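J.: the sequence isn't on hand, but the structure is:
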């Protein structure tokens, strides 16, 4: 399939964007304003530009190989289990994981572990419950799996709606991280950084599809794992590889900062310092802790851009291998992120060039705490390593946003346009054109939301996306593949119930109602930080109740079709035909 846009035009566009960034950096170098933007680091900028050009080369290569819908959506199913495991880990090691979790550990200490454990423990469940079934039943999207025996029109409408909502919330975190990173590197205003990054990142999906996204993820995952390994090694080297010494120094720093606050006493300062070694700093009650943990654990199995990854491998064996490798890399990564978060307390918060040592706040205004890991890199490795980690952090955001945008665009083009509106008879060229139009729309939405949520911790924003995925997608996906009694009516009604309740409770929770919308403290209508405990329960109850109450002839046909679905999901018989398009 010929691309309407020439490679030369893409290169011209990217060079123009890079030139604009460089010009902005040169201007900002002589004008560091009240937001305390960092001095321009030309080493970091050069490495950043080198990475952009390298990924542009990958996109050019992928565009030449993209000749069909299968090539665009799933890289033709030709990715190995090991490669896909790295790509899945790359999807998971997003701005939220690298920037947000390290910032959460720096701010809340022990409570930051809830992100690490919550993000990780969903993978064993994925391995045993869903990985093989996903590969055997699916083609391009999770709706292919969950809607295998259901009426396509209403079910695809739900699947596309939930996918777009999850993608939108997930994109917020990536855009906030991208904006803060480019602001730090180039000294640009935050909103300009978000707009430029959003525009640049759309190019990769627009032209390269899943092949480009996958290889950018793999390269990024390798570089990020190498980078965090070096950072954690250097931090532990400083403390003689004694974790107790690191934690004790972090408590000392937090105690010193607390002692300088107005009205502080030695007892209150000591209590504040020790607080980072116990729970309660971020999650303050058992209900919030359970709900938050459920969102992170079960949301993993409802993330559309992660579920799409299982369709890029040739068979179920490679799908299981993908999860095994992904779990290994993600577990290793989060152990190191915990060390880096405590290292940020001792290395960054005590450095007057990086933070206000009186208040313990990183220079740069709202959202600057998300840059803790990048500043740790500068502390342990100097400007060269700082440039490398900055480029890797941008690669992290670029690759994850590409995967997110691709999954959202696929939901519109494949689930709605090709399957529902065209009855499965859409031309490949038309379907891909709809994908690219949707990519542009999602890019604009991501930029607008990224600007609106500037001051939020990016890990927490991703946790909200996980809560929605756990409430809407996971109940439908799980029950549709393991329960004979699940029907179209139950899946659609329960899915929408979980989706609407999770979004509504998120909006009226303190994190959005007060922190984003600016309403007075204590005015939030929903008191907990995550809605998953309530909205996921509603989703499961809705799927079960409306399925049980469905006595239609269509429902009986769907019950009978369960045997054929189960045979294919367990054995893979017929799966090869689904990927031969």
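T.: Alright, I've got the coordinates. Here the structure is a predicted model, which means the values were calculated and not measured.

J.: from here on, contacts and neighbour counts on C-alpha atoms
T.: OK.

J.: against residue 126, how distant is residue 455?
T.: Distance, residue 455 to residue 126, by CA to CA, to the nearest Å: 33 Å.

J.: let me redo that: residue 349
T.: Taking CA to CA, one finds residue 349 at 38 Å from residue 126.

J.: show me which of those two is the more surrounded one.
T.: Per other CA atoms under 10 Å, whichever of residue 349 and residue 126 has more neighbours is residue 349, with 28 against 21.

J.: so the more buried one touches residue 362, yeah?
T.: Yes: counting by CA atoms under 8 Å, residue 349 touches residue 362, with 7.0 Å between them.

J.: where do the helices sit along the stretch 51-200 of the chain?
T.: 69-74, 81-92, 95, 102-108, 113-125, 131-137, 142-146, 152-186, 190-238 (DSSP state H, counting those that start in this stretch).

J.: ok, now the stretch 201-350 of the chain?
T.: 243-259, 266-274, 286-299, 304-307, 316-347.

J.: for the longest one, packing partners?
T.: This points to helix 316-347. helix 81-92, helix 102-108, helix 113-125, helix 131-137, helix 190-238, helix 243-259, helix 372-410 (3 or more CA pairs under 8 Å, 6 or more residues apart in numbering; DSSP states H and E).

J.: enumerate every residue touching residue 143.
T.: By CA atoms under 8 Å, 6 or more residues apart in numbering, the residues touching residue 143 are 155-156, 159, 415.

J.: who wins on neighbours among the residues you listed?
T.: Counting by other CA under 10 Å, top hit in those: residue 159 with 28 neighbours.

J.: I'd say it and residue 411 touch.
T.: Yes: the pair residue 159 and residue 411 passes the contact test of CA under 8 Å, sitting 7.4 Å apart.

J.: alongside the first one, take a look at this:
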């Protein structure tokens, strides 16, 4: 997931033909998705329709949307680039994602669908005090979403600026403004139904384009995977060691621990990402929710297997030296590979492949930011406004308009912060968002579902404690200062040695929940837990 978007040096390889095709395809896809949104607005008149799309999606449709919500440009560019430089170590991210989805499938999908209505806080408030737990869940949701939004929007500005052959800040500003306006329109007009179909469209395009690139790549090596891997190793400075694990994470004890920390964050954090959690409520039954996650795992598994081929293919066709010269973090690898599999530089095939890849990367970002905005507006309107501020007295129409206004506000804040944060390290923002979700929301969610003695104080301690610890550790890590690749390389105030805090913050999130429960004077009602348990397992009383 490491996606620093330091792509400026790759702009020289983008010709006017690439730019024209990229702009044309992006406009066409944007118009198509806007048409989907306008079509969807006619069935977005209630809170249920706005938050869940009327719970009318089939398992395969919801699985495609889940895949689309998660497979951002970070997956497309970051994983491929990391593998092109570090071999199998770069595949850690894909494996971590898939482990996270298995956790989601086995522990989260069905119980959450049966016990919740629109948000995670609906499940938590079934047997915990409503106002404090809804407030805590909303704060954690919004914080996670904002950091994830910043990562996507800042990255989009940098990517499109490079593809347009511009390194100036003005182009990035315009892209961020356009992206912000589009995501607001998608959410306000289309609600969940419109966003779901946009995500489905994105996933289909992504899978098709990745499959085409994989076929073209394998064809160049005579469908001989051994030949491809051997060529990649021969072009790597590490030689045959390029095909063995340990190039990035096996050099020191700290790097090995960081490997475990990254894996923990990916495995646990995914289950707490708000825009993924909300998908369990868009289907009619818990069984369909489980099947949706199964479809998502299958499609993402296939996609990440293709990135495995594409990553080594980039090393073989382009070479790690050329990739590093374009971008030290490897994030231009897929762009360079698209040109290579299309033919010689400047040819029609090269132009078409790069234009298509760039367009898919853009629509990937667009689909993800729209889903994130809806997840945040749901927390604001349903949890904070309707439940905490209005104490359940808001009418459905009032809550619906609150959600729409919240979407506009979140979009405006995200645009403003993205304009100010263009020099920030995007990898820092992404890893922080995932670590926060895994350290705060996941412990609270699992305790609430499976621990009979869990109390409101335990939930509040787990949520806020995990959130604060994860943010603090990242701020004092090498990601922010004290290293050449840090966000502030000229200063050194780091004392936490790991790039990802998951190995510390996730266990502490569970520990805070346990200690808070032990210190609580609250006596949980066994009947409420029994009711929740029956509902979670059987679906009796589910919405």
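T.: Structure's in. What do you need? This is a predicted model, so every value here is computed, not measured.

J.: can you work out which residues contact both of residue 349 and residue 362 of the first structure?
T.: Both residue 349 of the first structure and residue 362 are in contact with 355-356, where contact means CA under 8 Å, 6+ apart.

J.: against the first structure, where does stretch 25-38 of the second structure fall?
T.: Aligned using TM-score structural alignment, stretch 25-38 of the second structure spans residues 47-60 in the first structure.

J.: contacts for that stretch?
T.: With contact meaning CA under 8 Å, 6+ apart, stretch 47-60 of the first structure is reached by 7, 11, 18, 204, 207-208, 212, 215-216, 387-388, 390-391, 394-395.

J.: how far away is the corresponding residue of the first structure for residue 86 of the second structure from residue 369 of the first structure?
T.: Taking TM-score structural alignment, residue 86 of the second structure has residue 108 as its aligned residue in the first structure. Residue 108 of the first structure is 12 Å from residue 369 of the first structure, where distance means CA to CA.

J.: more neighbours: which of those two?
T.: Taking other CA under 10 Å, residue 108 of the first structure and residue 369 do not tie; residue 369 has more neighbours (28 against 22).

J.: I'd say that one and residue 360 touch.
T.: No: counting by CA under 8 Å, residue 369 of the first structure sits too far from residue 360 to count as a contact (10.0 Å).

J.: need the counterpart of residue 309 of the second structure in the first structure.
T.: By TM-score structural alignment, residue 309 of the second structure lines up with residue 339 in the first structure.

J.: which of the helices of the stretch 201-350 of the first structure sits closest to residue 441 of the first structure?
T.: Closest approach to residue 441 of the first structure among the helices of the stretch 201-350 of the first structure is made by helix 304-307 (17.4 Å; CA to CA).

J.: contact partners of that closest one?
T.: 88, 91, 134, 141-142, 163, 166-167, 300-301, 403-404, 406-408.

J.: in the second structure, what range does it match?
T.: With TM-score structural alignment as the criterion, helix 304-307 of the first structure aligns to 274-277.

J.: how distant is the matching stretch from the center of its chain?
T.: How far stretch 274-277 of the second structure lies from its chain's middle: 9 Å, per CA atoms, centre = their mean, to the nearest Å.

J.: give me the mean deviation of it from the first structure.
T.: Here stretch 274-277 of the second structure, set against the first structure after superposition, deviates by a mean of 0.6 Å using mean CA distance after the TM-score superposition for the first structure.

J.: ok, stretch 357-377 of the second structure next?
T.: Averaged out, stretch 357-377 of the second structure is 1.1 Å away (mean CA distance after the TM-score superposition for the first structure).

J.: I'd guessed residue 17 of the first structure sits against residue 200; true?
T.: Yes: at 7.3 Å, residue 17 of the first structure counts as touching residue 200 under the criterion of CA under 8 Å.

J.: give me the nearest residue to residue 115 of the second structure, chain neighbours excluded.
T.: Distance criterion CA to CA, 6 or more residues apart in numbering; nearest residue to residue 115 of the second structure, sequence neighbours excluded, is residue 123 at 5.3 Å.

J.: for the residue mapped onto the one you found from the first structure, the count of nearby residues, please.
T.: Aligning on TM-score structural alignment places residue 123 of the second structure opposite residue 145 in the first structure. Using other CA under 10 Å, residue 145 of the first structure has 22 other residues around it.

J.: for the helix or strand hosting residue 436 of the first structure, which helices and strands make contact with it?
T.: Assigning secondary structure by DSSP states H and E places residue 436 of the first structure in helix 428-452. Packing partners of helix 428-452 of the first structure (3+ CA pairs under 8 Å, 6+ apart): helix 69-74, helix 152-186, helix 190-238, helix 372-410.

J.: got the contact list for it?
T.: Helix 428-452 of the first structure is contacted from outside by 1, 68-69, 168, 171-176, 179, 190-191, 194-195, 198-199, 202, 205-206, 405-406, 408-410, 412-414, 417-418, 516, using CA under 8 Å, 6+ apart.

J.: which residues touch the spatially most central residue of the second structure?
T.: Nearest to the geometric centre of the second structure sits residue 70, at 4.6 Å (CA atoms, centre = their mean). Contacts for residue 70 of the second structure (CA under 8 Å, 6+ apart) come out as 276, 368.

J.: show me what it lines up with in the first structure.
T.: In the first structure, residue 70 of the second structure lands on residue 92 (TM-score structural alignment).

J.: that match and residue 86 of the first structure: what is the separation?
T.: 10 Å.

J.: kindly report the same for residue 507 of the first structure.
T.: Residue 507 of the first structure is 34 Å from residue 86 of the first structure, by CA to CA.

J.: hang on, the earlier thing: and of the helices and strands packed on helix 428-452 of the first structure, who's closest to residue 268 of the first structure?
T.: Closest of these to residue 268 of the first structure is helix 372-410, at 25.6 Å (criterion: CA to CA).

J.: and the closest one with helix 190-238, angle?
T.: Angle, helix 372-410 of the first structure to helix 190-238, by axes from the mean of the first three to the mean of the last three CA atoms, to 10 degrees: 130 degrees.

J.: distance between helix 372-410 of the first structure and the chain's centre?
T.: 13 Å.

J.: can you check stretch 501-516 of the first structure too?
T.: So, by CA atoms, centre = their mean, the centroid of stretch 501-516 of the first structure is 19 Å from its chain's centroid.

J.: using a markdown table, lay out the helices of the stretch 51-200 of the first structure together with distance to residue 471 of the first structure.
T.: Formatted as a markdown table, these follow (distance: least, CA to CA, whole Å):
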| stretch | distance to residue 471 of the first structure |
| --- | --- |
| helix 69-74 | 25 |
| helix 81-92 | 19 |
| helix 95 | 23 |
| helix 102-108 | 24 |
| helix 113-125 | 14 |
| helix 131-137 | 19 |
| helix 142-146 | 15 |
| helix 152-186 | 10 |
| helix 190-238 | 27 |
